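Novice: Okay, sequence plus prediction incoming.
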Amino acid sequence: MMERVCTPYEGSGHRPWDDAAEIPAPLRLHRAPVSPRWVDYNGHMSESCYLLVFGDNSDAFFRYLGIDEQYRQNGRSLYTVESHLHNRREVAEGEPLALSLRVLDTDAKRVHVFHEMRHGDTDLLLATAEQMLVHVDTAAGRSCELPDHLQHRLRAIHQAHAALPVPDAVGRPMGIRR
């Protein structure tokens, strides 16, 4: 039997939302050392593991927002429908990772986010991920509107993050420049 992928936050629930609390810009919700399981034959973190760590950062964000196991048991979740990864630097086993996330945009069904992965000691940029998330009715297998309370929270986070400069990597197409 294959073991399923779990984030470090599974089973931790979510913290209560406080409308009066200041929203950090960007959010800094996840830190982790590079696990030995993430290191490949080149001696640094394997490319697929960058996405795994960004997924853990997303899960921390979902819990900040109010999405946890109980929310998902009610047949709703956020799914990633598109990801653009930019690997900038290598990182080795045991080195500290510090992640941030900003909400670039949101509407009734979608959330456009940008992650940065930095070295926890030197603050060097290691990688970025731009992602489009969609709210899904898991039973129907199709997108659906976020409930009003989550739309309200996302708009508040987006407003707090709107003052940040848009990262250069956002919206860039991939291709060979000629």
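Specialist: Looks like it arrived, so ask away.
Novice: Could you use CA atoms for every contact and neighbour count after this?
Specialist: Will do.
Novice: Let me see the ranges of the helices in this protein.
Specialist: Along the chain, counting by DSSP state H, helices occupy 47-65, 69-73, 148-161.
Novice: okay if I get these as JSON lines plus distance to Gln131 and mean neighbour count?
Specialist: Putting the helices of the chain into JSON lines (distance: least, C-alpha to C-alpha, whole Å; neighbours: other C-alpha atoms under 10 Å) gives the following:
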{"stretch": "helix 47-65", "distance to Gln131": "10", "mean neighbour count": "19"}
{"stretch": "helix 69-73", "distance to Gln131": "20", "mean neighbour count": "13"}
{"stretch": "helix 148-161", "distance to Gln131": "15", "mean neighbour count": "17"}
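Novice: putting a second one here so we can go through both:
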Amino acid sequence: MRKTTFYLASFLVASSLLITPQTVLAESVDVSIDSEITKALRQNCSSVRVAVKNIHTNDALTRVNVGQRYNSISTKLMARLNGRLAINKLDSSKLVNITNNFESARLKFNSNYNDYDTAMTELQRASCLDNIADYYQKLIAARDARNRLSEDIKTMNDLLIRYREEVQAVKGSISGGQNG
């Protein structure tokens, strides 16, 4: 049991380091017909479209990998450890609470990713030459959706850190925390 707890804690630390969010923030800007943004979009339309396509493709691959990792952490590690602690009649109420919060955050991440994917698909279908203001609004919507994903990842990583800390506390309460 102690070795399992140690391995779980080690895995949680390693996995939280692997899936650290990359925060992307930008300020909202009003687009008028003569603005610099309009001119830049018009002049760089094809390169912007290629960049959007590449980001969408890369984010889809990243989402699959990150989603699988979070799912594995939730189902294969957190749920199993909580179950083992319950079977051994050890107080794991804090771990269960953190696990529930993590699962809620994971489901929110999945939902927000679907919103982001829809926003990116709409952006890719839009024309940055025919209707620049509409294209820019879709770009803003995609950016905002991506920022929500970043917040979701930060929330999940914070919950993993709390879970790891609580695992350490439980480990310390078992036989004085001696390894065996």
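Specialist: Sure, I can see it. Note that this is a predicted model, so its numbers are computed, not measured.
Novice: Just the TM-score for the two chains, thanks.
Specialist: Superposed pair, TM-score by TM-score structural alignment, normalised by the length of the first structure: 0.24. Supporting alignment: 66 aligned residues with a C-alpha RMSD of 4.9 Å.
Novice: re the thing from before, determine which of the helices of the first structure approaches His30 of the first structure most closely.
Specialist: His30 of the first structure lies closest, by C-alpha to C-alpha, to one member of the helices of the first structure: helix 47-65, at 5.5 Å.
Novice: Counting by contacts, list what that closest one packs against.
Specialist: On a contact count with 3 or more C-alpha pairs under 8 Å, 6 or more residues apart in numbering; DSSP states H and E, helix 47-65 of the first structure meets strand 27-33, strand 96-106, strand 125-137, helix 148-161.
Novice: which one of the helices of the first structure lies closest to Thr106 of the first structure?
Specialist: helix 148-161 (6.8 Å).
Novice: surely Ala98 of the first structure meets Met117?
Specialist: Yes. Ala98 of the first structure lies in contact with Met117 (C-alpha atoms under 8 Å); the separation is 5.9 Å.
Novice: the more surrounded of those two?
Specialist: Counted by other C-alpha atoms under 10 Å, Ala98 of the first structure and Met117 do not tie: Met117 has more neighbours, with 25 against 21.
Novice: The closest residue to that one other than its chain neighbours and His135 of the first structure: what is the separation?
Specialist: In this structure, Met117 of the first structure finds its nearest non-sequential neighbour in Leu99, 4.6 Å apart by C-alpha to C-alpha, 6 or more residues apart in numbering. Distance check for Leu99 of the first structure against His135 of the first structure: by C-alpha to C-alpha, to the nearest Å, it reads 23 Å.
Novice: Which of those two has more residues huddled nearby?
Specialist: Remark: of Leu99 of the first structure and His135, Leu99 carries more neighbours, 26 against 20, as counted by other C-alpha under 10 Å.
Novice: Find the residue at the geometric middle of the second structure.
Specialist: For the second structure, Ile153 is the residue whose C-alpha lies nearest the centre (C-alpha atoms, centre = their mean; 2.8 Å).
Novice: Which helix or strand contains that one?
Specialist: Assessed by DSSP states H and E, Ile153 of the second structure sits inside helix 132-173.
Novice: do Asn97 of the second structure as well
Specialist: helix 93-125.
Novice: same for that helix, what does it pack against?
Specialist: For helix 93-125 of the second structure, the helices and strands in contact under the criterion 3+ C-alpha pairs under 8 Å, 6+ apart are helix 45-72, helix 79-87, helix 132-173.
Novice: what comes up buried for that helix?
Specialist: Buried residues in helix 93-125 of the second structure, counted by 16 or more other C-alpha atoms under 10 Å: 95-96, 98-99, 102-103, 105-106, 109-110, 112-113, 115-117, 119-124.
Novice: ditto for stretch 77-87 of the first structure
Specialist: Burial within stretch 77-87 of the first structure, assessed by neighbour count using 16+ other C-alpha under 10 Å, is assigned to 77-78, 84-85.
Novice: what do you get for stretch 101-119 of the first structure?
Specialist: For stretch 101-119 of the first structure, burial by neighbour count (16+ other C-alpha under 10 Å) applies to 101-106, 108-119.
Novice: would you turn the helices and strands packed on helix 47-65 of the first structure into a markdown table with distance to Ser58 of the first structure?
Specialist: What follows is these, written out as a markdown table (distance: least, C-alpha to C-alpha, whole Å):
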| stretch | distance to Ser58 of the first structure |
| --- | --- |
| strand 27-33 | 9 |
| strand 96-106 | 8 |
| strand 125-137 | 10 |
| helix 148-161 | 14 |
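Novice: got the contact list for stretch 108-116 of the second structure?
Specialist: Stretch 108-116 of the second structure is contacted by residues 63, 67, 142, 145-146, 148-149, 152-153 when judged by C-alpha atoms under 8 Å, 6 or more residues apart in numbering.
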